[in-house]
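Trainee: heads up, no residue letters with this:
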């Protein structure tokens, strides 16, 4: 769908929020906290941005984009080229970072990782469940949405690194026990540090970049495409996604690192060697879908809904 860029606002140094609306005023597809949009910025440039507005407002979507010094093109385009009044092709919303029921919540955000946390925080505050947000950034001026966060009072702990140092994760996670869910989004070092300290059954993360991959197993994979009745052979040095694209099979994709979820494909038969950072442990055990950009087969064959 094509949406109109209605407004752009500075939320912090280097962070622009973008409000998107339907040009004809029809209701936008519903979404829940943790969801993101795919923005097609032209010339094959597709990027995912977390929705950070109000899920109850069907008239608008809001995302926020950090100006990355080492941008691969997405943030540079938003900051330098995208302007109110333009139309943008949008896919979604999609959600692989859902807010689940819990007795208590701990939210940990680093930098622009605050964006998917904002609607989660609002939902949990409305529910009456206890929660705490620990939000770190390099400096206060670069930490977005601090004004909006002030309404949560002492439940929010801000930690600008140049003032107080790094987030004290041992304290933040000290009382994360049974009944607690920990949601974390931010740069890889922060997520890795949280992973080291938090039991996996309590932790939900969303990554901006994939950690270093394990070597792929030796051996080719035979992939049957159920819709077309074709079978393709995926050699050990190539991904299923690469082979499908070469064979003319249309598969949405962006990161090719198993973190965005755009290439998610339904699995009809076969056991998957999951190597993504999107699916939960339960979803991996169920084996109903896979990210074909990084995941393989535990055996030598898969049947996919393509």
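Mentor: Received, thanks. None of these values were measured; they are calculated from a predicted model.

Trainee: going forward, measure contacts and count neighbours with C-alpha atoms only.
Mentor: OK.

Trainee: Residue 283: neighbour count?
Mentor: Taking other CA atoms under 10 Å as the criterion, the count of residues near residue 283 is 12.

Trainee: Ok, residue 137 next?
Mentor: Residues lying near residue 137 (other CA under 10 Å) number 24.

Trainee: Report the separation between it and residue 120.
Mentor: Remark: distance between residue 137 and residue 120 (CA to CA, to the nearest Å) = 19 Å.

Trainee: can you check residue 18 too?
Mentor: Here the distance between residue 18 and residue 120 works out to 19 Å (CA to CA).

Trainee: can you check residue 129 too?
Mentor: As judged by CA to CA, residue 129 and residue 120 stand 12 Å apart.

Trainee: Among those two, which residue is more densely surrounded?
Mentor: Under the criterion of other CA under 10 Å, the comparison of residue 129 against residue 120 puts residue 120 first, with 23 against 13.

Trainee: Where does that one fall, secondary structure wise?
Mentor: helix 114-127 (DSSP states H and E).

Trainee: Next, the angle helix 114-127 makes with whichever helix or strand comes after that helix.
Mentor: Stepping forward along the backbone from helix 114-127, the first helix or strand reached (DSSP H and E) is strand 131-137. Counting by axes from the mean of the first three to the mean of the last three CA atoms, to 10 degrees, strand 131-137 lies at 160 degrees to helix 114-127.

Trainee: Mind giving me the packing neighbours of strand 131-137?
Mentor: Contacts defined by 3 or more CA pairs under 8 Å, 6 or more residues apart in numbering; DSSP states H and E place strand 131-137 against strand 104-110, helix 114-127, strand 156-160.

Trainee: how far away is the spatially closest residue to residue 270 that is not a sequence neighbour from residue 241?
Mentor: Distance criterion CA to CA, 6 or more residues apart in numbering; nearest residue to residue 270, sequence neighbours excluded, is residue 302 at 4.6 Å. In this structure, residue 302 and residue 241 are 13 Å apart, going by CA to CA.

Trainee: Likewise for residue 293?
Mentor: Counting by CA to CA - residue 293 and residue 241 are separated by 5 Å.

Trainee: joint contacts of those two?
Mentor: Any residue near both residue 293 and residue 241 by CA atoms under 8 Å, 6 or more residues apart in numbering counts here, and that gives residue 263.

Trainee: for comparison:
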């Protein structure tokens, strides 16, 4: 059985941990990185950028890497991601996997999901070098914390947020990576990673029970939902990065009052709060519809919320909700709308 996991940072100390990590990263000979001028948060940035698709190349079977160029781009920390606003209007999130010190370009990669909702296919088939694309961010809900040691588990395209973390670790840091995928050909950056003696590459299903996790280690995982669920079962305090929503639990109908507009609605069991609200207030802002970006966040005045979003802290949920995915636990919910 794996040893119990001790997380290095307790709730409420995340900002201090990130600042300490910045100081350590800046001293690292592996990848000098300038300090950020402002803390990275999980909330969306209001600034949208128009960037040039300078490179669009296949880096593994079914995986395309984009290099997006601009000027004086906002800096970012390992674990951060971008929102890409695709030509169709779809918004999708992709982890940054390039150099945080580079303020002239961002690098992301995405795997083609054949039975997905169309975002990855649009990136693969409709984006091309020379086009412009709107991006929002960067934002970070997967920060690299300071810890005694690190264990990374990545599945397939889930390697993208891990790459900058490995490069940012100070010289002499205690870390190991388990990288798994369907085949070597489908695993981006595998040749680069296999050169490191702390990396274990596995094709097929990994043996997580054989994973060595030292006391005091911070465990990070990104990859398919099945892999993350298995790691989370063994290490409940693991840091996870998701870009698809968890399977939704059933929910019943409830009453929704929009206090400022004086309207009371019924949200059916098969509908979202966002859909019900937009039927009355069609100008209500939204974006990802998956509980990630925060665009649809609304203040809650009364009622108990069933939070189904991916906001990083409980403090952000105290008096608000993302109406695209979250619902009511109570029979009635009142929003400040």
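Mentor: Yes, it's here. Just so we're clear, the structure is a prediction, and the values are computed from it rather than from any experiment.

Trainee: How close are the two chains, by TM-score?
Mentor: TM-score for the superposed pair, counting by TM-score structural alignment, normalised by the length of the first structure: 0.83. Supporting figures: 286 aligned residues with a CA RMSD of 2.5 Å.

Trainee: in the longest helix seen in the second structure, what's buried?
Mentor: Secondary structure assigned by DSSP state H gives helix 14-26 as the longest helix of the second structure. Of the residues in helix 14-26 of the second structure, 14, 15, 17, 18, 19, 21, 22, 24, 25, 26 count as buried by neighbour count, 16 or more other CA atoms under 10 Å.

Trainee: What of stretch 319-337 of the second structure?
Mentor: Taking 16+ other CA under 10 Å as the neighbour-count basis, stretch 319-337 of the second structure is seen to contain the buried residues 319-328, 332-335, 337.

Trainee: again, but for stretch 146-158 of the first structure
Mentor: 146, 149, 155, 156, 157, 158.

Trainee: so what corresponds to the third one in the second structure?
Mentor: Think residue 155 of the first structure. Structural correspondence for residue 155 of the first structure with respect to the second structure (TM-score structural alignment): residue 198.

Trainee: what sits against its match?
Mentor: If a contact means CA under 8 Å, 6+ apart, then residue 198 of the second structure has 175, 176, 177 as its contacts.

Trainee: separation between it and residue 49 of the second structure?
Mentor: 37 Å.

Trainee: Likewise for residue 154 of the second structure?
Mentor: Following CA to CA, the distance that separates residue 154 of the second structure from residue 49 of the second structure is 29 Å.

Trainee: Mean distance of the longest strand along the first structure to its aligned residues in the second structure, please.
Mentor: Longest strand in the first structure, counting residues (DSSP state E): strand 2-12. After superposition onto the second structure, strand 2-12 of the first structure lies on average 1.3 Å away from the residues it aligns with, using mean CA distance after the TM-score superposition for the first structure.

Trainee: tell me, that strand lands on which residues of the second structure?
Mentor: Correspondence between strand 2-12 of the first structure and the second structure is established over residues 50-60, with TM-score structural alignment as the criterion.

Trainee: Pull out the buried positions in that stretch.
Mentor: Counting neighbours by 16+ other CA under 10 Å, one finds that the buried residues in stretch 50-60 of the second structure are 51, 52, 53, 54, 55, 56, 58, 59, 60.

Trainee: who touches the nearest residue to residue 158 of the first structure once chain neighbours are set aside in this structure?
Mentor: Leaving aside its sequence neighbours, residue 158 of the first structure sits nearest to residue 135 (CA to CA, 6+ apart; 5.0 Å). For residue 135 of the first structure, the residues meeting the contact criterion (CA under 8 Å, 6+ apart) are 108, 109, 110, 111, 114, 156, 157, 158, 159, 167.

Trainee: which residue in the second structure lines up with residue 135 of the first structure?
Mentor: Aligned partner of residue 135 of the first structure by TM-score structural alignment: residue 179.

Trainee: ok, and the closest non-adjacent residue to residue 205 of the first structure?
Mentor: Of all residues not flanking residue 205 of the first structure in the chain, residue 184 sits nearest, at 4.8 Å (CA to CA, 6+ apart).

Trainee: In the second structure, what residue corresponds to the one you found?
Mentor: The criterion is TM-score structural alignment: under it, residue 184 of the first structure has residue 221 as its aligned partner in the second structure.

Trainee: burial count for its match?
Mentor: Neighbour count for residue 221 of the second structure, taken as other CA under 10 Å: 28.

Trainee: any idea how far residue 237 of the second structure is from it?
Mentor: Using CA to CA, we find residue 221 of the second structure at a distance of 11 Å from residue 237 of the second structure.

Trainee: So for the residue most central in space within the second structure, what's the nearest residue that isn't a sequence neighbour?
Mentor: The central residue of the second structure, meaning the one whose C-alpha is nearest the mean C-alpha position (CA atoms, centre = their mean), is residue 241 at 4.7 Å. Nearest-residue entry for residue 241 of the second structure: residue 222, 5.2 Å, with adjacent residues in sequence omitted and distances by CA to CA, 6+ apart.

Trainee: So what's the residue count around the one you found?
Mentor: Counted with other CA under 10 Å, the burial measure for residue 222 of the second structure works out to 25 neighbours.

Trainee: For residue 192 of the second structure, which three-state class applies?
Mentor: What DSSP: H, G, I helix; E, B strand; the rest coil gives for residue 192 of the second structure is helix.

Trainee: repeat for residue 66 of the second structure
Mentor: Strictly by three-state DSSP, residue 66 of the second structure counts as strand.

Trainee: Next: residue 334 of the second structure.
Mentor: Assigned state for residue 334 of the second structure: strand (three-state reduction, three-state DSSP).

Trainee: Next: residue 215 of the first structure.
Mentor: Residue 215 of the first structure falls in the coil class when you classify it by three-state DSSP.

Trainee: So residue 302 of the second structure sits against residue 333, correct?
Mentor: Yes: the pair residue 302 of the second structure / residue 333 is scored as a contact, 5.7 Å apart, by CA atoms under 8 Å.

Trainee: Next up, the contacts around the residue of the first structure most remote from its centre.
Mentor: Distance to the chain centre peaks in the first structure at residue 229, reaching 32.8 Å (criterion: CA atoms, centre = their mean). Under the criterion of CA under 8 Å, 6+ apart, residue 229 of the first structure has no contact partners.

Trainee: Next, work out how far apart it and residue 306 of the first structure are.
Mentor: Relative to residue 306 of the first structure, and taking CA to CA, residue 229 of the first structure is found at 9 Å.

Trainee: Same question for residue 10 of the first structure.
Mentor: Residue 10 of the first structure is 42 Å from residue 306 of the first structure, by CA to CA.

Trainee: Any idea how many residues pack against residue 233 of the second structure?
Mentor: Burial measure for residue 233 of the second structure: 11 neighbouring residues, criterion other CA under 10 Å.
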